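J.: This is a predicted model, with the sequence first.
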Amino acid sequence: MSTPLRIGTRASLLARTQAGTVADLVSARLGLDVELVEISTQGDRSSAPLATLGGTGVFVSALRDAVLDGRVDLAVHSLKDLPTAPAEGIALAAVPPREDPRDALVARDGLTLGELPPGSVVATGSPRRVAQLGALGLGLEVTGIRGNIDTRLGRVAAGDVDAVVLARAGLARIGRLDLVTEVIDPLQMLPAPGQGALAVECRAVDTELHARLGEHLQDPAARAAVDAERAVLGTLEAGCSAPVGALAEVAEGEDGLEVWIRAVVLAADGSVEIRRSATGPLTEAAKVGTRLAAGMLDEGADELMNPPARRQQA
């Protein structure tokens, strides 16, 4: 009997479900036995807002450490949690087929965003969502929230808040789509770069495993889309908690497959925004994202994300 491939995951229901999806793919397509190994991360151990924990990487570092020290062979992450900078010794081996990346509203009485009365309390832990809700000018009161999906949904059921905004992908993966009262149009709210996608990482030195994962698990269109979105984030030097949204799609162009990406950078309250789009060859997805973000920086994106008052406090 062969030694099972150990897949590292956070302990939450969503994380274990996502890792289970990857485990099923590995078993079916690579013919390997698999074992899930739960790893506790800094983000799981603290109830503080993610921005105060450093934002980027709080759900990722412990899993990567477990890969590097040999406790696990692979790690599965929500791709939107990954820092954009490369991690020494770690390879992003595959991006499997992506779930719907849009945000979703779960509101009392089946209401949509436009139907919530002014003053309604909407909960989210994301500065990106806070800013875009503010930009809609609906007069909503936005409050912070942490916890797993069921904890957040419970706040609506208990009447503590009127609505929560969550990633539709997470709700789909754990079978909670029946509670969604509106899937939010990206014209109103662009998702986080990489939202809805999974990242499968392994040790960079495990070149054979890296190659097999890429061949059998990778969705080329999903990989190109998230490469473009992450290039926007990386060029802006914005962390996963910054008020930045981006969404790339792959479509047939005049000269073959192209990537089309939209992105937005906002002031924290949504009062000002910079919104751009770009297209380019699928083979140059990251370059398309980089070019788009460079144009946003030329328009003052850095000042929106890091106003003078915040820079003085830093």
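T.: Received, thanks. Numbers count the residues shown, from 1 in each chain.
J.: rest of the way, CA atoms for contacts and neighbours
T.: Noted.
J.: the strands in this protein, which residues?
T.: Assigned by DSSP state E, the chain shows strands spanning 5-9, 34-38, 74-78, 90-94, 103-107, 121-123, 141-143, 163-167, 182-183, 198-203, 244-253, 256-266, 273-281.
J.: so the fifth one versus strand 163-167, what angle?
T.: So that's strand 103-107. Orientation check (axes from the mean of the first three to the mean of the last three CA atoms, to 10 degrees): strand 103-107 against strand 163-167 gives 150 degrees.
J.: The structure to be compared is supplied as follows:
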Amino acid sequence: MTTLRLGTRRSKLAMTQSGHVADALRARGHDVDVVEIVTEGDTSRASLASMGGHGVFASALREALLSGEIDIAVHSLKDLPTTPEPGLVVAAIPARVDPRDALCARDGLTLGELGEGAVVGTGSPRRRAQLACLGLGLEFRDIRGNLGTRLDLVGPGEGQLDAIVLAHAGLTRSGLQERVTEVLEPIQMLSAPGQGALGVECREGDEQVLAALRPIDDADTRAAVTAERGVLAELGAGCAAPVGALAEVVDDLDGPILSLRAVVAATDGSGELRRSITGPLGEAEDLGRRLARTLIADGAPALADLSATHPTTASEHAQ
């Protein structure tokens, strides 16, 4: 077939992620040209939620796909809105990298060693809320920027942070594992739906491209993230809603099943609601939606603003 034009954001992490997809396609005999697409999320210093949430990263790539400028777009799946884009399809979800969150702290400290009053940087209401619910007396500061910029904020000195929390997958893909001082287990913090996974999107009905992408789709990863995103979709969660979800494929007596956990947490740390469900891989989206309905029935809307699209200010979420 002709050369595949692969669109990607121009950030270092996005380029690294897209490089993995390009290499997988080249290993299967395809020629791939990487096309850098500039998004508003890459150029603006405004908070992510104030620009419209994670979808701001996807919109420019999707426009390039629909206009025929590129043939495929690589997204961080957690940045991709749950509502399908007319004319496009997520044709491949490659095998996922570790979906957990990671602490990067000064002096090699773990979360439990930070101490009351320690300042933790994060732009994620989900992370902030779950950390606040641990009751460790932490304070929080909103941060944005690429991985290097955020990591540079950690250290001694005025205006610096005691720690930041980032996706372990992004640090791993960027070769920055040595900055991790603790990987946070799901019992402490459930990750964002789709975290650690990539979504490869193309035009619906483009059979040549669809055929090229099918071999790099991982069925277990697709089932897991479909369940997680089903939780978000059923909750109608906005980009600043403090919601986490993680699905894993586990062995049962009759074969592999999905185990799905989700959390809704209060941003002031006053409480959190955790629920779980298991079921067949083929019912992934339904499992996610069923779990979301359980969360709603058990009081999630009273605990947090599920439609939130703008984060609170730093002073409002200091704990």
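T.: Right, received. Where do you want to start? All values reported here derive from a predicted model rather than from experimental measurement.
J.: I'd like the strands of the first structure as a markdown table, with distance to Arg176 of the first structure and mean neighbour count appended.
T.: Formatted as a markdown table, these follow (distance: least, CA to CA, whole Å; neighbours: other CA atoms under 10 Å):
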| stretch | distance to Arg176 of the first structure | mean neighbour count |
| --- | --- | --- |
| strand 5-9 | 21 | 24 |
| strand 34-38 | 23 | 18 |
| strand 74-78 | 18 | 26 |
| strand 90-94 | 26 | 21 |
| strand 103-107 | 10 | 25 |
| strand 121-123 | 18 | 24 |
| strand 141-143 | 22 | 17 |
| strand 163-167 | 11 | 25 |
| strand 182-183 | 13 | 18 |
| strand 198-203 | 19 | 24 |
| strand 244-253 | 23 | 21 |
| strand 256-266 | 28 | 22 |
| strand 273-281 | 32 | 18 |
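J.: Just send these back as a markdown table, with distance to Ala222 of the first structure too.
T.: Formatted as a markdown table, the strands of the first structure follow (distance: least, CA to CA, whole Å):
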| stretch | distance to Ala222 of the first structure |
| --- | --- |
| strand 5-9 | 21 |
| strand 34-38 | 24 |
| strand 74-78 | 13 |
| strand 90-94 | 10 |
| strand 103-107 | 17 |
| strand 121-123 | 29 |
| strand 141-143 | 32 |
| strand 163-167 | 17 |
| strand 182-183 | 20 |
| strand 198-203 | 10 |
| strand 244-253 | 8 |
| strand 256-266 | 10 |
| strand 273-281 | 14 |
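J.: And these: which comes nearest Ile149 of the first structure?
T.: Closest to Ile149 of the first structure of the strands of the first structure is strand 163-167 (CA to CA; 8.0 Å).
J.: what does that closest one correspond to over in the second structure?
T.: Using TM-score structural alignment, strand 163-167 of the first structure lines up with residues 163-167 of the second structure.
J.: check the fit of that stretch onto the first structure and give the mean distance.
T.: Mean deviation of stretch 163-167 of the second structure relative to the first structure after superposition (mean CA distance after the TM-score superposition for the first structure): 0.4 Å.
J.: Work out the gap between that stretch and the centre of the chain.
T.: Here stretch 163-167 of the second structure is found 13 Å from its chain centre; the criterion is CA atoms, centre = their mean, to the nearest Å.
J.: again with stretch 126-133 of the second structure
T.: Here stretch 126-133 of the second structure is found 15 Å from its chain centre; the criterion is CA atoms, centre = their mean.
J.: re earlier: of all the strands of the first structure, which one is nearest Asp219 of the first structure?
T.: Ranking those by their distance to Asp219 of the first structure (criterion: CA to CA) puts strand 90-94 first, at 7.8 Å.
J.: Of the strands of the first structure, which is nearest Met305 of the first structure?
T.: The nearest among the strands of the first structure, by CA to CA, is strand 256-266 at 6.9 Å.
J.: what's the closest one packed up against?
T.: helix 127-135, helix 220-236, strand 244-253, strand 273-281, helix 285-298, helix 301-305 (3 or more CA pairs under 8 Å, 6 or more residues apart in numbering; DSSP states H and E).
J.: Run through who's touching the third one.
T.: Okay, so that is strand 244-253 of the first structure. Contacts of strand 244-253 of the first structure with the rest of the structure, by CA atoms under 8 Å, 6 or more residues apart in numbering, involve 128, 189-194, 221, 224-226, 228-229, 232-233, 238, 257-266, 282.
J.: With the second one instead?
T.: Where contact means CA under 8 Å, 6+ apart, the residues beyond helix 220-236 of the first structure that reach it are 84-85, 94-98, 193-194, 197, 239, 244, 246-250, 259, 261, 263, 282-283, 285-290, 292-294, 297, 301-302.
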